[in-house]
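K.L.:
sequence and predicted structure, then a few things I'm wondering about:
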Amino acid sequence: MSRPGHYRSAMSAELSVLDPVPSAVGRGWGRALTEMRELARAADRAGYARYWVTEYHASPLYLSSATPILLGQVLAATERIGVAGCSMLPNHPPLVVAEQFGTLATIYPGRVGIGLGRAPGTDALTAGALRRGPADPAAFTSSITDILGYVGHGEPGGPGSRVRAVPGEGTRTPVWVLGSSVNGARVAGALGLPFVVASHFAPSQAEAAVATYRSVFDASAPTATIEAPRVAAAVNAAVAPSDDEARSLFSTAMACAARLVSGAPGPLEPPLEDPEGWRALAAGREGAVEEAMRLSFVGAPETVVTGLRDLEERWGLEEVLVLSYIYDAAARRRSYELLASAWRP
């Protein structure tokens, strides 16, 4: 695989939180949503740039099915941090996306962004229930263009259309394209939009996606909202005062990945007594688990920052989205706090 090379700019990358709102064994769904708000407050105080919330449906692990509602909770619980929601376009009419995010952007000016993805974020049966019609992969680009117009990055609804997003119209809400492969990267680059690569679960394709995005980026596209490529990458991390403690905390993430790969996903569980105990859960698919979690940074703050700075330089990142699967809510908040403190120059 070819490497994108060294693209480091003079500015340091922004650090953001990526939260799929995981459930945890022994704690109900309501508690998980409360912990989301508590983590958002901690991230706000620690200086994180954005709080990203994913979109998943019918998941035994993730509770982020109603993304705009969760973003509203995060915004209400914080003072200055930006928020961005992942909206999976097969599931939503573009006008509804523009109205929902535009409403948030009207209430909280300058704090709201939209991440647009092409996967449904669920199984085929649930995807069918969400869409109530056949999927149309070719509609991804046109849906993005419609949303851009509705929120003020072009003509609402296309030339001659009387369709309007109210509220939302004129908010010029920032829009990112989400992707885990070169396909999403090509769409982002051709449209002249920022790109977020899902390298936290698809690391093998991430470098090629970043390189493809840069090679096709078109600042002159009618839809372009930026003048130069802008790349964000999602990574897994666990930070603690010592490397040993961080490895112990991270065993929760590895066990979670092992269950996902084995087809038996479930809520987060406490750390394993043996950090390598996840191998017994992998059902002979240890290699697949290790590959899925390859872009993970685990250790004391200095250890993790060193790894992230190297990735920032190699990929030329403008933003790093950090995802932490840590069972204990206080330890999870501490992980983010330690990383933010060590990240600052």
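P.N.:
Nice, I can see it.
K.L.:
from here on, contacts and neighbour counts on C-alpha atoms
P.N.:
OK.
K.L.:
residue 68 against residue 101, yeah?
P.N.:
Yes: the pair residue 68 and residue 101 passes the contact test of C-alpha atoms under 8 Å, sitting 6.7 Å apart.
K.L.:
got the residue ranges for the helices in the stretch 51-200 of the chain?
P.N.:
67-77, 94-107, 124-131, 139-150, 182-191 (DSSP state H, counting those that start in this stretch).
K.L.:
mind putting those into TSV with distance to residue 169?
P.N.:
As requested, the helices of the stretch 51-200 of the chain are arranged in TSV below (distance: least, C-alpha to C-alpha, whole Å):
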stretch	distance to residue 169
helix 67-77	17
helix 94-107	7
helix 124-131	25
helix 139-150	6
helix 182-191	20
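K.L.:
for residue 43, which of those is the nearest?
P.N.:
Ranking those by proximity to residue 43 (C-alpha to C-alpha) places helix 67-77 first, at 10.5 Å.
K.L.:
contacting residues around that closest one?
P.N.:
Helix 67-77 is touched from outside by 36-37, 40-41, 53-55, 64, 81, 83-87, 100-101, 104, 108, with contacts defined as C-alpha atoms under 8 Å, 6 or more residues apart in numbering.
K.L.:
one more structure, for comparison:
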Amino acid sequence: MSNKKSLSDVKWSVLDLAPVVESGTVTESFQNTLDLAQHAEKWGYNRYWLAEHHNMPGIASSATSVVIGHVAGGTSKIRVGSGGIMLPNHAPLVIAEQFGTLDALYPGRIDLGLGRAPGTDQVTAQALRRDLGNMGDDFPYQLDELRTYLDPDRADSPMKVRAVPGEGQDIPIWLLGSSGFSARLAGREGLPFAFASHFSPDNTIPALELYRNTFTPSEVLEQPYAMVGANVVIADTDEEAARIATSLQQQFVNLVRGNPTKLKPPVASMDGIWSPYEKAALDQQLRTSFIGSPETVKAKLQAFLDETQADEIIVNGQIYDHDARLRSFQLLSEIVK
């Protein structure tokens, strides 16, 4: 693509994992989530998404639809949605009803982002699904079933089961992915696509190319619309941002070790916490993490945008101290104007 985009040309959004910090509670996590959402709305962010994860002590947004309602009820303009709902964990009818309810309560503000991974480990996936025969292979059929509940005109015959609320409501559906599967499906269906580049950087460009090359115009979109994820930690200096970012690094180390924990306080150095192998693995997996002062991060984000040519960037900020988290998102809003 020849037309270079500047940071002000694209939309900016927030991905919130509702972090539970080591010294905090889930109640405090939800209070902080709403506070960040209210600030994000004031600072001009486009949307505020929450993610479905399970069996993770440091992530409180497992009942994603409920938290979306909490955020939407405490804000007035910003779009609120899922980044994403892991559809194979649920009956499509239930998701149609839940998001139909949210859309009826907060008209024109709700997004439904869908993923096909379990959002957890295999043991927890079995507890969620009971039957592990479905590991996302039939995601296209689940997607079609969900879309048909929302729009019965898609059905070949009269619907015997109807989604109330949900039926006839115009709820934007996004496909989320960290590989090429959902990229191809989103392209084929003419839906907007969000790629999880914040933890799958190597697959970002191939997935975006696949999405754009397979895109078929639809009643939803005439042209492809791609959003990419990024981890961003901004502070007044590079050194302070690097210190704050050690909370994210510790969380990933523990996740790699199979021992997910609450978000830990930052440390002066990660030396002695991670092994050389773990450091190399995290450096690779967290390559789409932009950490530093406003000037440092602005240059890195522009290079990321040049590479991806994204239409929107959604930012995750796993920061231990809530005031520092607010400060990071405020500084980001200022450098992308």
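P.N.:
Received, thanks. All figures in this text were calculated on a predicted structure; none of them were measured in a lab.
K.L.:
residue 268 of structure 1 corresponds to which position in structure 2?
P.N.:
With TM-score structural alignment as the criterion, residue 268 of structure 1 lines up with residue 263 in structure 2.
K.L.:
nearest residue to that match in space, please, no chain neighbours.
P.N.:
Among residues not flanking residue 263 of structure 2 along the chain, residue 21 sits closest, at 4.4 Å (C-alpha to C-alpha, 6 or more residues apart in numbering).
K.L.:
kindly report the same for residue 203 of structure 2.
P.N.:
In space, and not counting its chain neighbours, residue 203 of structure 2 is closest to residue 179: 6.0 Å by C-alpha to C-alpha, 6+ apart.
K.L.:
what about the one you found, how many residues nearby?
P.N.:
Around residue 179 of structure 2 there are 19 other residues, counting by other C-alpha atoms under 10 Å.
K.L.:
check the one 5 residues further on too.
P.N.:
By other C-alpha under 10 Å, 23 other residues sit near residue 184 of structure 2.
K.L.:
equivalent analysis for the one 10 residues further on, please.
P.N.:
Burial of residue 194 of structure 2, expressed as a neighbour count using other C-alpha under 10 Å, amounts to 30.
K.L.:
do I have it right that it meets residue 228?
P.N.:
Yes: the pair residue 194 of structure 2 / residue 228 is scored as a contact, 5.6 Å apart, by C-alpha under 8 Å.
K.L.:
give me the contacts around stretch 160-174 of structure 1.
P.N.:
Stretch 160-174 of structure 1 is contacted from outside by 95, 98-103, 105-106, 109-110, 112-114, 148, 150-153, 156-157, using C-alpha under 8 Å, 6+ apart.
K.L.:
counterpart of it in structure 2, which residues?
P.N.:
Counting by TM-score structural alignment, stretch 160-174 of structure 1 pairs with residues 158-172 of structure 2.
K.L.:
measure the counterpart of residue 96 of structure 2 in structure 1 to residue 264 of structure 1 for me?
P.N.:
Residue pairing (TM-score structural alignment): residue 96 of structure 2 is matched to residue 98 of structure 1. Counting by C-alpha to C-alpha, to the nearest Å, the gap from residue 98 of structure 1 to residue 264 of structure 1 is 35 Å.
K.L.:
which of these two has more neighbours?
P.N.:
Between residue 98 of structure 1 and residue 264, counted using other C-alpha under 10 Å, the more crowded position is residue 98 (28 against 13).
K.L.:
which residues touch the more buried one?
P.N.:
147, 150-151, 165, 168.
K.L.:
and the angle for the top strand by length along structure 1 with helix 182-191?
P.N.:
Taking DSSP state E as the criterion, structure 1 has its longest strand at strand 231-239. Strand 231-239 of structure 1 runs at 130 degrees relative to helix 182-191, counting by axes from the mean of the first three to the mean of the last three C-alpha atoms, to 10 degrees.
K.L.:
ok, residue 298 of structure 1 - contacts?
P.N.:
Contacts of residue 298 of structure 1 by C-alpha under 8 Å, 6+ apart are 237-239, 243, 246-247, 250, 304.
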